[in-house]
Structure formats: C-alpha cells, structure tokens
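In: coords please:
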Amino acid sequence: MPIFHILLVAVIQGITEFLPVSSSGHLILLPNLVGLDDQGLAIDVAAHVGTLGAVMLYFWSDVRLAILGLPRALTGKRDTPGSKLAFLLIIATIPVIVAGFFLKITGLNDAMRSVALIGWTMLGFGLVLWWADQKGTSTKSEADWSTKDAWLLGVWQAVALIPGTSRSGITITGARFLGYKRSDAAKIAMLMSIPTIFASGTLLGLDVAAQADVAMLRDMALAAVFSFFAALLALALMMRLLKSVSFTPYVIYRVILGAVLLLIAYS
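Out: All right, here's what the predicted structure looks like:
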C-alpha cells in the first residue's frame, strides 16, 4: 500500500478516535469520497493499536492504577482506588462486547456502512451531544463514578457500534446527561476506550494474523506509528481546550459534515 494512503488513514484514525466526531465513520467514508481503495482490516487494526498506545500513555497514571488493581477487581473486591477503577472499566465494557458480538454474528455490522446512515448519525448524535453539553449539569467529577453510572455509560458506548455515532462522542454525551463536568466526562470516556479498543483490536487481529506477510507487517507498523502520534496530539489538544471551551465546535463540524453526506447520499 502506498505510504501516503497509510499516512492518510492513520492520521484520520488518530485524530478522530478521541474527538467526538466518529473515527469509524471517517474511515468508512474515506475510500468512498476520495476514490481510494479500502485500506483493509489489517491497517484498521494497526491504526487502532496506535491510538490505544496514545491514550494509555496520556492517562498512564490512571492506567497503571487500574492494572495494579485488576487482580483484586477480578475477585470482586473494590477496596482500593485501582481495583475500583478496574472494576468500573470492566462493567462499562460488557455492553459493547455483547452488542458487538450480536452485530458480528448477525452480519448487521456490514449492513450499516452506508453514507446515508453515517450522515444521519453524524448529524443526529451531534445535536444530542450539543443538547447534553448545554443542558447537562456539572455536579459530578470522576471521583463520583459509580457502578450504576458505569453500566449506563457502557450502554451509551454500545450505541457507538452504529457507524458515524462516535464512541467518545456518545460516551461524553451520556456522561454530560449524568451530570459530569466536561473534562471529567471526557476523561471517563477516554479511559473507557482502552478496554474497548483492546477487545476490538484483539478480535480483529485474530482475523488478520493468518494473512500477515512482511509487506503487510511493514504497512501495519507505519499505520500504528502515524496514528499514535496523531492521536496523542488530538487528545492533548482536546483535553486542554475543554478547560476553556465547550463541545460546540465539534457539534458544528458534525452537523455540517452530516448535512453534506445526506446531500450526497440522496442526490
């Protein structure tokens, strides 16, 4: 695969994975709108590995805490900050795994890759994010994250399996509706992405492993590196901007892109 194509896919994945604008929607649209061949599953997996590395590095103190607390969490104990965080992340990941498995065995995941659907979800869920951000209270912080909220945000996250929804966007939307502050809503959404990306990457990686050759491994390595740096930059920028601005700029982008896609789909 040409390096420019790999770079384009990786940068788009890296930038859009953690911004509330839907990375999967952009990756599906890329070959349709610019005339490039579909990048293939292997590059998608590699790009996700890169973004996983970026979010783990950015929130390393929390990630390390959860990793150390995981053994206690697996035995049902939540008596330390690390075991509590690990437990809540497990709870929040269950709905998306169940929903993803259902979509895979039914084939519905392939049936939802249309430009029209992405246009509607980009537009509709963008407006829902705006409503949640404007009307939601800011009474909760990450310290208030509870088992109930983890379940609820897990269900919100599962909705992101619909292309164009945005995993981070819909999770932030749910967190704002629950009353979390903007920065805390974003942080919880980012931490929830770690086990989700890991699970999806592992599942997709098993499909790729048997087909990998030297050329494919080289392309995958480049995609992972490019997406890592793009994601780290986008993540750092968003978390910094949330101290002074709302999610409205992302909403405007989603609404405009959604409207353009609907015009294309129905013209």
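In: when you work out contacts or count neighbours from here on, use the C-alpha atoms and nothing else.
Out: Will do.
In: mind listing the helices for the stretch 151-267 of the chain?
Out: Listed in chain order, the helices found in the stretch 151-267 of the chain under DSSP state H, counting those that start in this stretch are 167-177, 182-209, 214-241, 248-266.
In: which of the ones you listed sits most buried?
Out: Ranked by average neighbour count under the criterion mean count of other C-alpha atoms under 10 Å, the helices of the stretch 151-267 of the chain are headed by helix 167-177 at a mean of 28.
In: what lies in contact with that helix?
Out: Taking C-alpha atoms under 8 Å, 6 or more residues apart in numbering as the criterion, the residues outside helix 167-177 that touch it are 17-22, 125, 128-129, 132-133, 135-138, 152-154, 156-161, 182, 185-186, 188-190, 193.
In: okay, now Leu74: neighbour count?
Out: Residues within reach of Leu74, counting by other C-alpha atoms under 10 Å, total 13.
In: what do you get for Leu57?
Out: When neighbours are defined as other C-alpha under 10 Å, Leu57 has 15 of them.
In: looking at it, Ala47 is touching Ala223, isn't it?
Out: Yes - if you go by C-alpha atoms under 8 Å, Ala47 and Ala223 touch, sitting 5.3 Å apart.
In: can you list residues touching both of those two?
Out: 9-10.
In: filter the contacts of helix 167-177 to the buried ones?
Out: 17-22, 125, 128-129, 132-133, 136, 138, 152-154, 156-161, 182, 185-186, 188-190, 193 (16 or more other C-alpha atoms under 10 Å).
In: what strand or helix carries His48?
Out: For His48, the element it lies in under DSSP states H and E is helix 41-58.
In: burial measure for the closest residue to Ser183 other than its chain neighbours, as a count.
Out: With C-alpha to C-alpha, 6 or more residues apart in numbering as the measure, Leu242 is the residue that lies nearest to Ser183, at 6.0 Å, once sequence neighbours are left out. Leu242: 15 surrounding residues under other C-alpha under 10 Å.
In: please give the structure of this sequence too, so both can be compared:
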Amino acid sequence: MDFLQIFVLSVVQGLTEFLPISSSAHLILVPIFTAWEDQGLAFDIATHVGTLAAVMLYFRRDLYQVSVEWAHSLKSRRLTPSARLGWGILLGTIPVGLAGLSFKGFIETSMRSPVILACSLIGFAFVLSYADWRRRGARDEYSLTWKDILLIGCAQALALIPGTSRSGITMTAALLLGLNREGAARFSFLLSIPVTALAGGLQAVELTRSPGLVHWTPMILGALFSGISAFICIHYFLVFIRRIGMQPFVIYRIALGILLLVVFGPKL
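Out: Below is the predicted model of the structure:
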C-alpha cells in the first residue's frame, strides 16, 4: 500500500463510519473504482481501532460517568440515568452480536455485490427521510426505555446488510421512537463502541490464524488518519444535523445508489 491508498481508505473509513451513508459500501466501492488491491484484514482492524479511539475520546466525559455509575449499580442495584444508559448500550449490542455470529459467512460471500449495495442505500434512504421528516421528538438518549433500546438494537442488526449503514439505521429507529436528532446521533455513536470493539476483536482473531507478515507502518498510519477524521466528523455532524437535519445524506444515498445501478445494473 502506498501513502495515497492508506490516506484515502483511512479517511473514508473515519468519515463514513459515523455518517448515515454506509462505511461498508464506500470501502467496498473504493477498490471497484480504483486499481488498488484489497487492503487486507490487518488494515481494516487498524482503521476500526482508529474510529473506536475517536468516539471514546470524543465522549470521554460521558463514558466516564456512565462507567462509574454502571459499576456502582452492580453493587447498589439502583439505576441512575447514566447507569441505565450503560446497561442500555450493552442490551442494544446483543441483537447485532447474535446476528453477526449467525449470518457472518453468508453476508460476506453472498451480499457484497454493488447492486445489493445500491438497493440498500436507496431503500433505507427513504426510511431515514421519513423518520427525519416526521420527527416531533424532544427526548434525549437518557430517556430511552428498555423496549426502545431493544428495538434500536434489532435495527442495528440490519446494518450487517452492506449499504444499510449502522449509524443510519440506528438513528432512523431512534428518531421514529421520538428522540431528537442529537439524542439519536449520540446514542448511535455510543452504541458503536461495543460493536466496533467486538468486530475488531473477531477480525484480530482471524488475523492471528492467517499466515503472513504484518506491516506495521500502514496499520499505524491507518489508525491515525481514521481516528482524526472520525473525531472531526462526529463533532461537525452533531452541529450539522441540529441545524439542517438528515435530508442531505438522504439525497447523497439515493444519488450514489442510482450511480451504482447505472454502472453495474446492465451486468446482471
């Protein structure tokens, strides 16, 4: 991998991981539209480490409060809003974890075509548009009920379909349940922490079982660039949706989906 490939793939991962436009779609598309070879499992792990570090750094104060009160709830069995949020993040991770273990092989081998990406991008764009357009909610992430969290967690499992967008589908579900835009985005970002850690852990296990030498320089640069771009993306995305909303991302998803159908549709 040369420097340009490392930089582009890292920034693409860092930006699209938290925008509702599907990071998996963009990482699949980059090799299709370029002459670059597949970046490999080790580099994917590195970029996920970068985005995980970014979201944990950005929400460090919230995570500290949630962690302390969650740990205290284990002893006192009393749930403060922060402790409830901590338990909610764990509960919301269970559906995608079970779905990932059950369907990982099928998804990786049978659902990564550009046409499936296009259909997911366009289809879920309309759902996101409806959720954002009809939103009347004023709730934040601390007001979520157990039922709300489980529904968002089940929606997150749909993100295993390439092109869906994990952040997009979880924010869509949260908006439909009455959260405001910022609350929906914040819970989606916090919910990404255990999912990203689990996915990175599984990839790391696969990497240890594969032969070959790991080149550390691309991995370090990949983690650095993806982390910086993800941190910037989180900050400005929260400002952007508070003022403008989700519709620009809806338009982008539909346009990208149509482009994919035009380019790859006739080859079916």
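In: so what number do they get for TM-score?
Out: TM-score for the superposed pair, counting by TM-score structural alignment, normalised by the length of the first structure: 0.94. Supporting figures: 266 aligned residues with a C-alpha RMSD of 1.8 Å.
In: re earlier: how much does the helix holding His48 of the first structure stray from the second structure?
Out: Once the two models are superposed, helix 41-58 of the first structure sits on average 0.8 Å from its counterpart in the second structure (mean C-alpha distance after the TM-score superposition for the first structure).
In: next SSE after that helix?
Out: Using DSSP H and E, the helix or strand that follows helix 41-58 of the first structure in sequence is helix 60-74.
In: next, the angle from the helix or strand following that following helix to helix 60-74.
Out: Sequence-wise, the next helix or strand downstream of helix 60-74 of the first structure (DSSP H and E) is helix 81-106. Using axes from the mean of the first three to the mean of the last three C-alpha atoms, to 10 degrees, the inter-axis angle of helix 81-106 of the first structure relative to helix 60-74 is 80 degrees.
In: from Trp70 of the second structure, how far off is the most far-flung residue of the second structure relative to its centre?
Out: Using C-alpha atoms, centre = their mean, the residue of the second structure lying farthest from its centre is Ser76. It sits 33.2 Å away. Ser76 of the second structure sits at a distance of 10 Å from Trp70 of the second structure (criterion: C-alpha to C-alpha, to the nearest Å).
In: for Phe103 of the second structure, grab the count of nearby residues.
Out: Neighbour tally, Phe103 of the second structure, other C-alpha under 10 Å: 12.
In: contacts only, for it.
Out: Taking C-alpha under 8 Å, 6+ apart as the definition of contact, Phe103 of the second structure has no neighbours.
In: how about a cut-off of 10 Å?
Out: 160-161 (C-alpha atoms under 10 Å, 6 or more residues apart in numbering).
In: cool, and Leu9 of the second structure?
Out: Contact criterion C-alpha under 10 Å, 6+ apart gives 26-27, 30-31, 39, 43-44, 47, 222, 225-226 as the residues in contact with Leu9 of the second structure.
In: most neighbours, which of those?
Out: Of all these, the highest neighbour tally under other C-alpha under 10 Å goes to Ser226, namely 31 neighbours.
In: is it true that that one touches Val8?
Out: Yes - in this structure, Ser226 of the second structure is within contact of Val8 by C-alpha atoms under 10 Å, at 9.4 Å.
In: so what sits against both of those two?
Out: By the contact definition C-alpha under 10 Å, 6+ apart, Ser226 of the second structure and Val8 are jointly contacted by Gly14.
In: circling back to that earlier point, for the helices of the stretch 151-267 of the first structure, which one sits closest to Thr93 of the first structure?
Out: Of all those, helix 182-209 sits nearest to Thr93 of the first structure, with 6.1 Å by C-alpha to C-alpha.
In: now for that closest one, which elements pack on it?
Out: With contacts defined as 3 or more C-alpha pairs under 10 Å, 6 or more residues apart in numbering; DSSP states H and E, helix 182-209 of the first structure has these neighbours: helix 3-18, helix 41-58, helix 60-74, helix 81-106, helix 147-159, helix 167-177, helix 214-241.
In: so what's Leu152 of the first structure up against?
Out: For Leu152 of the first structure, the contact set (C-alpha under 10 Å, 6+ apart) comprises 91-92, 95, 146, 171, 174-175, 178.
In: alright, calling it a day.
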